[in-house]
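>>> fold the following.
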Amino acid sequence: MESSEFRITKELDGDRTSIILSGEIDIYTSQTFKNELNEVINTSKGDIYIDCKELSYIDSTGLGILVGALKEIRKENNNIYICNLKDNIKKLFIITGLDKLFKID
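All right, here's what the predicted structure looks like:
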């Protein structure tokens, strides 16, 4: 059984910032996620890549945080790329239309 505890790992490679998400983003972990993501946006000089291979769940609160982050980063003409989505989360992006907003690999 994989841990549902939320973790965020940041990696900087030149102007590219990668964030690796693991566990669950829900009402209990969303504030931590928001704070960490905002910090990355404020210090990032380029696009942000979010790796979701270890993310098992995200709720509407988490999706809202992602949308807010995208609005912020687009002010600098940068983008958010989301990769390695599990099928259940990818389906959520498609149902909500977020697959049209974000660059999904």
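
>>> please make it C-alpha for all contacts and neighbour counts, starting now.
OK.

>>> next up, the contacts around D15.
44-47 (CA atoms under 8 Å, 6 or more residues apart in numbering).

>>> separation between it and L55?
Per CA to CA, to the nearest Å, D15 is found 24 Å from L55.

>>> pull the number of nearby residues for the closest residue to K86 other than its chain neighbours.
Nearest residue to K86, sequence neighbours excluded (CA to CA, 6 or more residues apart in numbering): K53, at 6.7 Å. For K53, the tally of surrounding residues (other CA atoms under 10 Å) stands at 15.

>>> here's the other one to compare against:
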Amino acid sequence: MALKINKLFDEEKKVWILKPYGEIDIYTAPKFKEILLNVIETRDSNIIIDGKDLEYIDSTGLGVLISGLKRLKETDKNITIINLRPNISKLFEITGLNKVFIVKEV
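Alright, predicted model coming up:
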């Protein structure tokens, strides 16, 4: 399945919002990484990833998230992940990434 990512900058909250649709896997992770790093370089701000329409993420995608978070932490910014599907939320729990990222149900 393909990956589509909508992105917008919320001027009021001063935060990037990324909404991935589909799957982030070994084939689509490079596109995700390019977009994530681009928004980090464009504007120094926190990032919210809305996982409502994210159907699947593998270790490659998780690695992209971790590298993006490391880059943001250099400027005291963070990634918040919201609206994860149960299967992806469980993956974050199993890997312990729910303690690395801010994961919220909205």
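
>>> circling back: turn the contacts of D15 of the first structure into a markdown table, including distance to I82 of the first structure, neighbour count and secondary structure.
Compiled in a markdown table, the contacts of D15 of the first structure are given as follows (distance: CA to CA, whole Å; neighbours: other CA atoms under 10 Å; DSSP: H, G, I helix; E, B strand; the rest coil):
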| residue | distance to I82 of the first structure | neighbour count | secondary structure |
| --- | --- | --- | --- |
| S44 | 16 | 18 | coil |
| K45 | 17 | 15 | coil |
| G46 | 15 | 17 | coil |
| D47 | 11 | 19 | coil |
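
>>> next up, the contacts around the residue nearest to K86 of the first structure.
K53 of the first structure touches 20-22, 83-86, counting by CA under 8 Å, 6+ apart.

>>> secondary structure class for the residue nearest the centre of the second structure?
Using CA atoms, centre = their mean, the residue of the second structure that lies closest to the mean C-alpha position is I49, 4.4 Å off. Classification of I49 of the second structure by DSSP: H, G, I helix; E, B strand; the rest coil places it in strand.
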